[in-house]
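> okay, predicted coordinates and the sequence, questions at the end:
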Amino acid sequence: MSTSEGLRHEAERCLRALAGDHARLRDDQWTAIHALVVERRRALVVQRTGWGKSAVYFVATRLLRERGAGPTVIVSPLLALMRNQIEAADRAGIHARTINSANTDDWERIFGEVEAGEVDVLLVSPERLNNPDFRDLVLPKLAAGAGLVVVDEAHCISDWGHDFRPDYRRLRTLLADLPPGIPVLATTATANARVTQDVAEQLAGDDALVLRGALERESLRLAVVALPTAEQRIAWLGEHLDRLPGSGIVYTLTVAAAHEITGYLRERGHEVAAYSGQTDPAERLQAEQDLQENRIKALVATSALGMGFDKPDLGFIVHVGAPQSPVSYYQQIGRAGRGVDRAEVILLPGPEDRDIWAYFASLAFPPEHIVRSTLEVLENAGRTLSTGALEPMVDLNRARLEMMLKVLDVDGAVRRVKGGWTATGEPWVYDRERYDRVTAERRREQQAMLDYIATTGCREHFLRAQLDDPAAAPCGRCDNCTGDRWSADVTREGAAQARDRLHRPGVDIAPRRMWPTGVKDDLGVSGRINSDQLPETGRALGRLTDIGWGNRLRELFASDDADVPADMVGAVVKVLAAWDWTARPTGVVTIGSHSRPRLVASFGRRIAEIGRLPYLGELAPAAEPVPRRHNSAQRLRSVWNALTVPADLAAALPDAPGPVLLVDDRVETGWTMTVATRLLREAGAPAVLPLVLATPN
């Protein structure tokens, strides 16, 4: 037996320990393993979900460890993925541990196990790569002693990819600094030709081995069901969920939609659970386990469950709302049907999808003048600034600011250190052409998703072509290929029940309780907001991201200023009737508006009329509209002097001995309502109850 044959025989033995006695290595799996173990090369494997990419690095790890190599370091994006991989490794006798934000108390012990040679695989979240202590003290030793480095979900490296993550860009530096002879494996199931080329270049220039296979999924039955309204889509799901095989995932585009749909399905008697990035980690883990063990019919999830969840017998995936990229869609549906002969994949698109896409697009990399101003602030500070200290000086909310800083860090213009960020003084170029090209690519992907919904051709062929799969061909299984379509019928009772649920009015508005950092010097406030200046918990008719009232509210705010619509007044009356206030309001005050004076004034006066409450007047707005600001400190500064209490309103407040209902069109950051409440409380209002039509989420 040749050396190569002997090694393959050994690799097959490892694979059977991992996947069972029936398992056999695919040719490309063996090619990749041989390249890593024998040739110590860098390889990129682009293969469909369920093909066995994790088997490549686990088998390679076993072979390398038996030959005296150090542990494998896997950069993996999601905790769900890490948990599944650790379980899979254990089955093959591979000791795997993980370092992530959820287990910081275990880090010291894990590092000790690594140094003692007791760990075969160490999984690291990409965010750890820029933790100053980890980056400067742990990572160099870890990389120098690694036997193999694996980049999972490698499409995240490329800003051409559908799920680009700035932290992943640090891998270019990590890979460039690896000692010679340490093999590298990158894997993904969702990379088109452009992303594949980009990732391969970041791996090893022209020297990377690229193994790309056909993306056909013979078990998937793709379909689109077109229904005109949100309530009909949700009703359809409620009436068809039990007809779908096994257990599965219902994807939504927003957190609000996930909770709305979960509530509706539970009311219809379905065992389901909500899952999003905002779900408590312990609850997420429990929800994953419940689905794994078929204790629930479905997880109703956002894209937080997009990567890493491994359940081979997943019987269906339904999308309520279309993702904005065919590549992203194919990645998500790839979770289904890995270990069953047939899995149903159904898309329920809606007209509101484009509004949600536009919202996510608004969170893209900021324009050049904001980036330049941020760099200038850091340079002039002459010291380290935390994100919180930097935020009041930059017109970005926290999430976008942190994303921008991560990109600037990778570009070398700033550096994350203990306590925050510093400017490096290195020149930085705003690559406008590239950002514009990426933006154009995102728009092309959105149009392609609309084309997928409308196509009369093979749906799987369409998606595989979007991934530049050279083997793309008609599947013969989808609704267009077979003519076998899901009925779009919904019972009148089901539609009514869904309408009642989605249009059930009322969302809590929690008051701001802390003044933002950085405003003490100019505004004179800091720390906790005094209790005698706080509003009570308020109410909004609905969220702009809802699939129920959200659709109507988005239409309202997209149109010209007008009187409040009658149906919204009726719904707000229901909100008021269900409000569990400790004392009934005794008067109504509106917040003066430059953008929608008719809407706000008519809203306040109608509520006063229906509730038989005195309309006390309006907080007068400044002469000029305040500029729109995106973070707390800047927003508070802009509204601090933007409202005043007119004399007639001040005189009327003593006639309202109980709480005042404070009416506006919408709450965004909450600072306008906070300032208005402070003014009213100082003018004598004993309590303030905020009431608005809309809140963002």
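The structure has been received and is ready for your questions.
> going forward, measure contacts between C-alpha atoms and count neighbours the same way
Will do.
> show me the strands in the stretch 351-500 of the chain, by range?
414-417, 420-423 (DSSP state E, counting those that start in this stretch).
> wait, the stretch 551-697 of the chain
587-591, 615-621, 643-644, 660-666, 688-695.
> swap in the stretch 151-300 of the chain?
Using DSSP E, counting those that start in this stretch, strands in the stretch 151-300 of the chain cover 184-188, 209-212, 220-224, 248-252, 272-275, 298-301.
> am I right that Val345 falls within a strand?
Yes: checked against DSSP: H, G, I helix; E, B strand; the rest coil, Val345 lies within a strand.
> sorry, back to before: redo the strands of the stretch 151-300 of the chain as a markdown table? Include mean neighbour count.
A markdown table is the format used below for those (neighbours: other C-alpha atoms under 10 Å):
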| stretch | mean neighbour count |
| --- | --- |
| strand 184-188 | 24 |
| strand 209-212 | 18 |
| strand 220-224 | 23 |
| strand 248-252 | 27 |
| strand 272-275 | 26 |
| strand 298-301 | 28 |
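> residues in contact with Glu445?
324-326 (C-alpha atoms under 8 Å, 6 or more residues apart in numbering).
> ok, 10 Å please
162, 323-328, 439, 451, 466 (C-alpha atoms under 10 Å, 6 or more residues apart in numbering).
> among those residues, the buried ones, what's the ChimeraX command?
Selection of buried members from those for ChimeraX, criterion 16 or more other C-alpha atoms under 10 Å:
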select :162,323,324,325,326,327,328,439,466
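> take the one below as the second:
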Amino acid sequence: MERVTSTDSDTMTSGPGDLREDAERLLRELAGPEARLREDQWVAIEALVVQGRRALVVQRTGWGKSAVYFISAKLLRAQGRGATVIVSPLLALMRNQVASAERAGVVAATINSGNVTEWDEIHAQVAAGDVDVLLVSPERLNNPDFRDAVLPKLAADAGLVVIDEAHCVSDWGHDFRPDYRRIRTLIADLGSDVPVLATTATANDRVVSDVATQIGTDTLVLRGSLDRESLHLAVVRIPDAVERTAWLSNHLRELPGSGIVYALTVAAAQDLADVLNSHGHKVAAYTGQTDPAEREALEAALLNNDVKALIATSALGMGFDKPDLGFVVHVGAPSSPISYYQQVGRAGRGTERAEVVLLPGPEDRQIWSYFASVAFPREHVVRLVLENLDFDRAMSTAALEPLVELNRSRLEMVLKVLDVDGAVKRVRGGWIATGEPWVYDTERYERLNAARNAEQHAMIDYQATGECRMNFLRRQLDDPGLTADSPGCGRCDNCTGTRLDTAVDAEALSAIRTRLDRPGIDLAPRKQWPTGMAKLGISLSGKISDGPETGRVLGRLSDLGWGQRLRALLDAPDGPVPEEVFRACTVVLREWDWTQRPTAVMAMDAATHPILAASLAARLAQVGRLRDLGVLRLRPELPPVSAANSAHRVAALHNAWETPHLTDLDGPILLVDSLTDSGWTLTMAARTLRAAGALAVLPFALATPS
């Protein structure tokens, strides 16, 4: 593995002069008349186009990695080579790069799940030489039709293969994706004369070594300094979530141009956007739940400076290219300095100055813990997946879900890992077992968990450090340009000694707190039984006809307003409902637009907060003149319910409660719980009450995770 450390000098190197002039011309068409190739850009292009080598380019965001592969693609096509295949998780966010490439005469096509009917036509265009660049998502690599019919031809015909965001290939990458491991197979099937380029902005020494080894034994590594001279980093520590929101509202107009405000959860992003809009800021929420068409419109709005900011989750991250992005603010800290560096790297790519502000919160660690809890499951759970797959009969993910204690997303992740490991295979109609021996790699998963914990500790250290913040981030990524005697950046709050004022306007704070303190969100009832319940011995299927009505929840644990208080309440020892929480509950009930007012109230039995739920029900009975039916008791002989997926949860809750004695009911029952997550506990409890004579059940819970 040959390593080259970038100097970003303007010195010309020896090489085919005509080819370099062609590359310079293409760059000007891509990036404008003043653009000039960086030295490492030319070294990479020459290695790929002239020498047919394999290369890994690790350079900061905005350095011009996409220019390397678009220019190389065009030069190789001019030599009569086949189309360049770019494997990227960012197809939806590469619109502006592709558009600029097309201005330089690069003809691009995309194969994705939305254009299956066009695959044959697109491959025919590739084979005919009408396409210069073919963009493919990593998930396509294991679609049976694509894998068996299209991929072999692409591997045979490709002029260049590009692996974008290559840190995802590595177990050590902060954004590891099982589908990326299939790229190893793709590379192995390539001819020895097919050059390969891997690119990323976020790779430390371990990731660089891992990815370079996977690409080839003689990989050229071009790695440059990660210092970003336009970024001015700062941390503002405000423990209260509502005060952080007020601070952002007070300072947003002062931030230069337009930018991105990152939040850790969908609910937080939506709350922030709502509050900021109500205070006259032109912003919009952008999350994983945003419709794809709306995402495209929002990206265009930010690109055109039609909004001050997008309030986004990590759904807006890699691949978004706006050179004049003036700021990036994080309301809540990401769990890794590496992912933080990547997200802040969106700013200041084409400007002299961009503001980067981190507003961490005490709830961040709980959010990190939640996301970590959905990592690769334990061995006995994975073995159960293998045991339920046949060798010759395909089983869909939906059919397999009721048989294993995993929800859909985690099950799909497990199947992808098993597929890459050779233990299962995706075929038409679902999945089959291969019969190949499979070993649960305990060491690997423990190693990844330890790395994740170390990154979280580093992110906490970043918030508290007194050293140069840019140097801190560069050290986390093993920046080769950083030495023990490197000076500070001279721009961050620690280097300059200039701290952003944490004071907030009292009137604005009061207005925001009032808005965020509005309690109550709808709790939609479950409408359909999980598929495959018969396999678990439960005769439930189709529509749910005896469940609860639409319910209400005081707040989400991820809410900016009530979240912090509800988390503190549920983390504390069990006890009677606090007065502040009770008053908020009465507001929710008073504003509840129910068809028929409840005439009775009943508390759910709970393993963690039985006193809280029971005391709340009793007090609501008193002030609302409701008949107090006491507590709906769980059968004592039943074990705690821990199933992760819907089918197993329903099965565990089937007949889980003692039958209550309900007589002379003349209206709905208000069913009170402390916490609701999937909604299945309240659904199954409502069935019990309906079977015992309840006319209707109105669920009410203090909190829901999101």
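Sure, I can see it. Note that the structure is predicted; figures quoted are calculated from it, not measured.
> TM-score for these two?
In this superposition the chains share a TM-score of 0.96, using TM-score structural alignment, normalised by the length of the first structure; 688 aligned residues with a C-alpha RMSD of 1.6 Å.
> coming back round to it: and of the strands of the stretch 551-697 of the first structure, who's closest to Gly483 of the first structure?
strand 688-695 (42.5 Å; C-alpha to C-alpha).
> packing partners of that closest one?
Strand 688-695 of the first structure sits against strand 507-509, strand 538-543, helix 549-558, helix 566-578, strand 587-591, helix 597-610, strand 660-666, helix 671-682, with contacts defined as 3 or more C-alpha pairs under 10 Å, 6 or more residues apart in numbering; DSSP states H and E.
> recalculate using a threshold of 6 Å.
Other helices and strands packing on strand 688-695 of the first structure, by 3 or more C-alpha pairs under 6 Å, 6 or more residues apart in numbering; DSSP states H and E, are strand 538-543, strand 660-666.
> okay, the ones you listed in TSV with distance to Pro367 of the first structure and mean neighbour count next?
As requested, these are exported to TSV (distance: least, C-alpha to C-alpha, whole Å; neighbours: other C-alpha atoms under 10 Å):
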stretch	distance to Pro367 of the first structure	mean neighbour count
strand 538-543	28	25
strand 660-666	27	25
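> dump the ones you listed to CSV, plus distance to Thr72 of the first structure.
Output for these, formatted as CSV (distance: least, C-alpha to C-alpha, whole Å):
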stretch, distance to Thr72 of the first structure
strand 538-543, 46
strand 660-666, 51
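> Ala55 of the first structure is nearest to which of those strands?
strand 538-543 (44.1 Å).
> run the angle between that closest one and helix 549-558 for me.
90 degrees (axes from the mean of the first three to the mean of the last three C-alpha atoms, to 10 degrees).
> what stretch of the second structure does strand 538-543 of the first structure fall on?
Taking TM-score structural alignment as the measure, the second structure aligns residues 551-556 with strand 538-543 of the first structure.
> that stretch against the first structure, how far on average?
Stretch 551-556 of the second structure differs from its equivalent in the first structure by a mean of 0.9 Å after superposition (mean C-alpha distance after the TM-score superposition for the first structure).
> from the chain's centroid, how far away is that stretch?
25 Å (C-alpha atoms, centre = their mean, to the nearest Å).
> over to stretch 281-291 of the second structure?
Worked out by C-alpha atoms, centre = their mean, stretch 281-291 of the second structure lies 14 Å from the chain centre.
> tell me the residues of the first structure aligned with it.
Taking TM-score structural alignment, stretch 281-291 of the second structure hits residues 270-280 over in the first structure.
> gap between the two ends of that stretch?
Start-to-end span of stretch 270-280 of the first structure (C-alpha to C-alpha, to the nearest Å) is 22 Å.
> circling back: possible to save the strands of the stretch 551-697 of the first structure as CSV with distance to Ile607 of the first structure?
As requested, the strands of the stretch 551-697 of the first structure are exported to CSV (distance: least, C-alpha to C-alpha, whole Å):
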stretch, distance to Ile607 of the first structure
strand 587-591, 8
strand 615-621, 9
strand 643-644, 22
strand 660-666, 9
strand 688-695, 10
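> nearest to Asp136 of the first structure, of those?
Nearest to Asp136 of the first structure among these is strand 688-695 (42.3 Å), distances taken as C-alpha to C-alpha.
> what does that closest one contact?
535-536, 538-543, 659-667 (C-alpha atoms under 6 Å, 6 or more residues apart in numbering).
> quick one: the helices in the stretch 401-550 of the second structure?
408-420, 442-464, 469-476, 493-496, 506-516 (DSSP state H, counting those that start in this stretch).
> returning to what we had before: got the strands of the stretch 151-300 of the first structure as a markdown table, with distance to Arg26 of the first structure columns?
Listed next are the strands of the stretch 151-300 of the first structure as a markdown table, based on distance: least, C-alpha to C-alpha, whole Å:
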| stretch | distance to Arg26 of the first structure |
| --- | --- |
| strand 184-188 | 16 |
| strand 209-212 | 12 |
| strand 220-224 | 21 |
| strand 248-252 | 28 |
| strand 272-275 | 35 |
| strand 298-301 | 32 |
